[in-house]
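Trainee: Structure, please.
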Amino acid sequence: MTAKCIMVLGTTSGAGKSWLTTALCRYYQRQGLKVAPFKAQNMSNNARVVASANGQGEIGSAQYFQSLAARAVPDVRMNPLLLKPEHDTHSQVVLMGQVHEALSRMAWRGRSASVWPVIAQALDDLRAENDVVVIEGAGSPAEINLSASDIVNMRVALHGDAACLLVTDIDRGGAFAHLYGTWALLPENERALIRGFVLNKFRGDASLLAPAPQMLQDLTGIPTVSTLPMWWQHGLPEEDGVFDDRSIASGAVDLTVAVIAYPRISNLDEYQPLKKVPGVRLQWVRSPSELVALKQTDWIILPGSKNTSGDLAWLRTQGLDAAVAHHAGQGGAVLGVCGGLQMLGEALIDPHGVDGNAPGLGLLPLVTVFEADKTVRHTRSRFAQNMKGIWSALAGVEVTGYEIHHGQTQPHAAMQAAGNVARSVMPVGLAWQNPAGNVLGLYLHGLFEDAAALQALFGTRFNKPVPTLDTVFDGLADFIEQHFEPGVLQGLLKP
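Mentor: Sure, this is the predicted structure:
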């Protein structure tokens, strides 16, 4: 078996590559084909734990969802290289699911020679096991300053002899110039792989685009094979996890959840299910004034972070530390997840230079010590029966999620001896509450993706089934089937 490769390229970041790749995975799977996704290199702090040769490893969340859309078992080969930004000029390098310290220290332009054989082998292995491999590019294939060290766009396309779609965001303006300019900057052998242009996020009457698609085809020889209407509520998490009010369902709001969006936020896709809960408004917040503008904030969430000490310093610079403390002091619900849990404690201690030392927010009497080795694992655990206060609905609930963290957290010994005790509400150092019960910190990602947790927290709000990811994937496949020119998607499978 040697799979046909179909690749989604974009004129820019944010053009629509990830969701279109996901839609194609489900479309071809529904044709009875065995499908796998692939992205050679992803730069994202949104990651999931999947199977690897060493047990468990990390891949980008986008490829995780694409594998589910393909009804395939998620595998590190689907995203062999993951870059997790820690600072503006430094990323942690994850190769085949595992942190690779030597590559993390290497200048990024020098990595390509080292990692390309691994990337090529991962793609070859997936091709040998599947009928179709749907590949996602990164950024733009016409970034000519990067072409000599390319390992994610046209080098991959040439290696897999991929039939390529080039997608652009027409809502930004300049779509035809973006398409033509990208095509024009590619060498002839790479242009030959492009089989169609896709206009994404179009508002209005598509007939008004004429004669531009034909003019573009006259210049390039490549047809515009689809004009996809603007679609805000498809239900798939955005790759960077952030969304705005246009994606929030209409209706009366009786619970407002504010998620603090610090610079190195991570794993924000796990909050996507909250958008589907009736009566819940989910809002990203970057300043105290944005909290005030919400009029009423019921929950504040401190999400994961790829640089906890740095994001904690940012929190203080913005004045959000005082705002969170005030909210907690008034009895408001505060939830810290992973890095957010670490921030809620008294101190961050970093003997290995992993993240940085810092005083915490002091809302939980805990201390976090950063270890050199990273914890990466699936976890199934149960909340204690004696959960208190706002979070008592979770008492006794068994949940499934995943852990990705360097920090190891324990009660502050001196404060514990003085009677200031953080209540452990999960086994093996996974979660703690303050005595009042309104502040909860846990290492487990995926709480709001767990059906049992959602039912416990919001069960009375559901008067109809919440859409599952599977229904989302089918909706994406239906959408592209409706809006691509007839025969195009099947034609991409032909030599």
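
Trainee: When you work out contacts or count neighbours from here on, use the C-alpha atoms and nothing else.
Mentor: Noted.

Trainee: Next, the buried residues of stretch 187-195.
Mentor: Buried positions in stretch 187-195, judged by neighbour count with 16 or more other CA atoms under 10 Å: E190, R191, L193, I194, R195.

Trainee: Which ones among the residues you listed map onto helices?
Mentor: E190, R191 (DSSP state H).

Trainee: Nearest to G160 among the buried residues of stretch 187-195?
Mentor: Nearest to G160 among the buried residues of stretch 187-195, counting by CA to CA, is L193 at 10.4 Å.

Trainee: show me the contacts for that closest one.
Mentor: A157, L158, D161, A162, A163, C164 (CA atoms under 8 Å, 6 or more residues apart in numbering).

Trainee: now do S147
Mentor: P141.

Trainee: that older thread, could you dump the buried residues of stretch 187-195 into TSV with distance to G139 added?
Mentor: Below are the buried residues of stretch 187-195 laid out as TSV (distance: CA to CA, whole Å):
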residue	distance to G139
E190	16
R191	17
L193	17
I194	16
R195	19
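
Trainee: before we move on, back to that, ok, and the most crowded of the contacts of L193?
Mentor: C164 (26 neighbours; other CA atoms under 10 Å).

Trainee: Give me the secondary structure label for that residue.
Mentor: Here C164 takes the strand state, with states given by DSSP: H, G, I helix; E, B strand; the rest coil.

Trainee: From T297, how far off is it?
Mentor: 46 Å (CA to CA, to the nearest Å).

Trainee: One more: Q98?
Mentor: Counting by CA to CA, the gap from Q98 to T297 is 39 Å.

Trainee: Show me which of these two is the more surrounded one.
Mentor: Of the pair Q98 and T297, Q98 is the one with more neighbours under other CA under 10 Å, namely 21 against 18.

Trainee: So the more buried one is in contact with G55, correct?
Mentor: No - contact criterion CA atoms under 8 Å: Q98 and G55 do not qualify, at 10.0 Å.

Trainee: can you count the residues close to the nearest residue to V425 once chain neighbours are set aside?
Mentor: Nearest residue to V425, sequence neighbours excluded (CA to CA, 6 or more residues apart in numbering): A384, at 4.8 Å. Neighbour count for A384, taken as other CA under 10 Å: 19.

Trainee: Over to G491?
Mentor: 11.

Trainee: cool, and Q233?
Mentor: Q233 has 13 nearby residues by other CA under 10 Å.

Trainee: Hmm, D245 and it touching each other?
Mentor: No - applying CA under 8 Å, one finds Q233 not in contact with D245, separated by 11.0 Å.

Trainee: Walking through the stretch 151-300 of the chain, point out its helices one by one.
Mentor: 154-160, 175-185, 188-191, 212-220, 288-293 (DSSP state H, counting those that start in this stretch).

Trainee: To L457, which of the ones you listed lies closest?
Mentor: Of all those, helix 288-293 comes closest under CA to CA, at 22.8 Å.

Trainee: structure for this one too, so we can compare:
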Amino acid sequence: MGKAIMVQGCTSSAGKSYLTAALCRVLSNAGVRVAPFKAQNMSNNAGITPAGLEMGRAQLVQAAAARVTPDVRMNPVLLKPEADTRSQVVLLGQVNRELTALPWRERKAQLWPHVQGALHSLLDEYDVVVIEGAGSPAEVNLRASDIVNMRVALEAQAAVLLASDIDRGGSFAHLLGTWHCLTTEERARLRGFILNRFRGDPRLLAPAPEWLEAQTGVPTVGVIPMLDIPLPEEDGLWGDAPHPGGEQDGFVAIARLPRVSNLDEFAPLGERARWVTSPAGLSGANAVILPGSKSTAADLRWLRATGLAGAVTRAAHAGVPVFGVCGGLQMLGRVLRDPQGVDGGQPAEPGLGLLDLDTTFAAGKTTALTTFTDPETGLSVRGYEIHHGQTQAGSGVETLAPGLLWRQGNVRGTYLHGLLENPAYLERFLGWAGLRPPQPLASLDARLDAIAARVGAALDPRVIGEFL
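Mentor: Presented below is the predicted three-dimensional model:
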């Protein structure tokens, strides 16, 4: 069986996905056959494998870091929140309606055998599996139903690194408190603490790391600096990132929907992007984007409740380019029909009527990597599809690519996630908006190399040496 190293966190957003990607690239650079693994993700940031199956975006990035083909075994369970108390269950890349219908705690016993199978198949195939935890292992109320943190560590006999976000403060209390919440067997898996996102001189931390080791017997094996090298993560990294100065030269307003999905596809907009939640945010916008949504009808009602629906409509009539992606495309149409309750909406929900399109939600989900030539620009573009909606075009809209891309005046809509990640199409889109392209984002591969170099240099060499 291959070896396993696991990154857990004291809290959500401690940087687990980021550190896991860094370790994958560090080990790959050392010639190790390495694969990522996360038993269960809860995120609407998803992507598609070459096999046409769905998995968490963070694990797709980690697979790229490991230089391996993305495989749903790397993320066997993906939970996609549809409401505060409801999530769609994607098991090994496909929606499982039976598990989706079960109460939260009743799912775990049925999911664990799939987690075990995926984990052991990767351990059999690779030299090292780098495992990412979820939330915190200190959530003792969830211990009995755990399938993602210490239960996985024990199953894989993993060396666990526990990370805390020191930029938020309270790290030593978080680390000590989490250690106290673990059982004796679980503590035995801990190999080191990591202080993540540190600003300043690490020498100023003394004597706290020594004090912590005296309390727990666990050394601090890394002080990772705050890195301004972005990666797509599980949740809304790009939605939360400010873009100061974008308004000076014009901006693209993106609706921050409550159930927004696939935020990272708009990262190439850089400082041109401004996420908005009210009509005032659209004032002066050079273009408007309605992004994807996991609950399209509910988010469409939110648009109306906030007044954004009217503001988007007025902007479109004023000639401002409006672009809808997946759920945003569906909202721009005339009607959303949901006869089977797939989207959780009403049997029929009126759209904004800016595109002559009708959408019906089907039980089956379209998941595919797609490449096509856009006749409007002559560009060959690629992206990925994840949608239940089946959309029919009326006579008032121009079909640029059947089933994928439509235009009606200055309003466009697409089912293709990642369209703006094609540099030439991004430049053309910004040209329609009268904007210059932002400073281009370095390639994902270059960013992964830079992160690996910085994280690898900040870790105790023995952490990696154990796996070479």
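
Trainee: rewinding a little: show me the residues around the residue nearest to V425 of structure 1 that make contact.
Mentor: A395, G396, V397, V425, M426.

Trainee: winner for burial among the helices of the stretch 151-300 of structure 1?
Mentor: Of all those, helix 154-160 carries the top mean neighbour count, a mean of 19, counting by mean count of other CA atoms under 10 Å.

Trainee: okay, it sits on what stretch of structure 2?
Mentor: Taken onto structure 2 by TM-score structural alignment, helix 154-160 of structure 1 occupies residues 150-156 there.

Trainee: got the contact list for that stretch?
Mentor: So stretch 150-156 of structure 2 is contacted by K3, A4, M6, A39, Q116, L119, H120, P137, A159, V160, E186, R189 (CA under 8 Å, 6+ apart).

Trainee: so of those, which ones are in strands?
Mentor: Using DSSP state E, the members of the contacts of stretch 150-156 of structure 2 that fall in strands are K3, A4, M6, A159, V160.

Trainee: got CSV for the residues you listed, with distance to E427 of structure 2 too?
Mentor: Output for these, formatted as CSV (distance: CA to CA, whole Å):
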residue, distance to E427 of structure 2
K3, 45
A4, 43
M6, 40
A159, 45
V160, 44
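
Trainee: what's the closest of those residues to V463 of structure 2?
Mentor: Closest to V463 of structure 2, out of all of these and judged by CA to CA, is A159, at 9.2 Å.

Trainee: Apart from its neighbours in sequence, what residue is nearest that closest one?
Mentor: Closest to A159 of structure 2 by CA to CA, 6+ apart is I5, at 4.7 Å.

Trainee: who's in contact with that neighbour?
Mentor: Contacts of I5 of structure 2 (CA under 8 Å, 6+ apart): V128, V129, V130, I131, A158, A159, V160, L161.

Trainee: For it, give its distance to D71 of structure 2.
Mentor: In terms of CA to CA, I5 of structure 2 sits 19 Å off from D71 of structure 2.

Trainee: How about V95 of structure 2?
Mentor: 16 Å.

Trainee: who's in contact with the alignment partner in structure 1 of P202 of structure 2?
Mentor: Alignment note (TM-score structural alignment): P202 of structure 2 maps to A206 of structure 1. The neighbourhood of A206 of structure 1, defined by CA under 8 Å, 6+ apart, consists of T227.

Trainee: dump the residue contacts of the closest residue to A118 of structure 2 other than its chain neighbours.
Mentor: Spatial nearest neighbour of A118 of structure 2, excluding adjacent residues (CA to CA, 6+ apart): R73 at 4.9 Å. By CA under 8 Å, 6+ apart, R73 of structure 2 lies in contact with F37, L92, A118, L119, L122.

Trainee: What of I194 of structure 1?
Mentor: A163, C164, L165, L166, I222.

Trainee: aligned partner of it in structure 2?
Mentor: In structure 2, I194 of structure 1 lands on L190 (TM-score structural alignment).

Trainee: buried set for stretch 416-426 of structure 2?
Mentor: Going by 16+ other CA under 10 Å, stretch 416-426 of structure 2 has these buried residues: L416, H417, G418, L419, L420, E421, N422, Y425, L426.

Trainee: Kindly provide the distance from G55 of structure 1 to V115 of structure 1.
Mentor: 21 Å.

Trainee: out of the two, which sits in the more crowded spot?
Mentor: Using other CA under 10 Å as the criterion, G55 of structure 1 and V115 rank with V115 on top: 18 against 10.

Trainee: For the more buried one, what is the corresponding residue in structure 2?
Mentor: In structure 2, V115 of structure 1 lands on L111 (TM-score structural alignment).

Trainee: and the equivalent of V369 of structure 1 over in structure 2, how many residues sit next to it?
Mentor: Using TM-score structural alignment, the partner of V369 of structure 1 in structure 2 is T360. T360 of structure 2: 21 surrounding residues under other CA under 10 Å.

Trainee: May I ask you to name the longest helix in structure 2?
Mentor: Structure 2, longest helix under DSSP H: helix 104-125.

Trainee: Residue range in structure 1 corresponding to the helix or strand following that one, please.
Mentor: Beyond helix 104-125 of structure 2 in the direction of the C-terminus, DSSP states H and E gives the next helix or strand as strand 128-132. Across structure 1, the stretch matching strand 128-132 of structure 2 (TM-score structural alignment) is residues 132-136.

Trainee: For the nearest residue to T256 of structure 1 once chain neighbours are set aside, give me its contacts.
Mentor: In this structure, T256 of structure 1 finds its nearest non-sequential neighbour in R281, 4.8 Å apart by CA to CA, 6+ apart. The contact partners of R281 of structure 1, by CA under 8 Å, 6+ apart, come to I248, V253, D254, L255, T256, V257, L274, K275.

Trainee: burial count for the first one?
Mentor: Which is I248 of structure 1. By other CA under 10 Å, neighbour count at I248 of structure 1 equals 18.

Trainee: tally of neighbours for the residue nearest to R197 of structure 2 when sequence neighbours are not counted?
Mentor: Distance criterion CA to CA, 6+ apart; nearest residue to R197 of structure 2, sequence neighbours excluded, is M226 at 3.9 Å. Using other CA under 10 Å, M226 of structure 2 is surrounded by 15 other residues.

Trainee: same question, L355 of structure 2
Mentor: 27.

Trainee: same deal with G353 of structure 1?
Mentor: 11.

Trainee: Can you tell me how far it is from A372 of structure 1?
Mentor: From G353 of structure 1 over to A372 of structure 1 (counting by CA to CA), the distance is 8 Å.

Trainee: what does R191 of structure 1 give?
Mentor: 45 Å.
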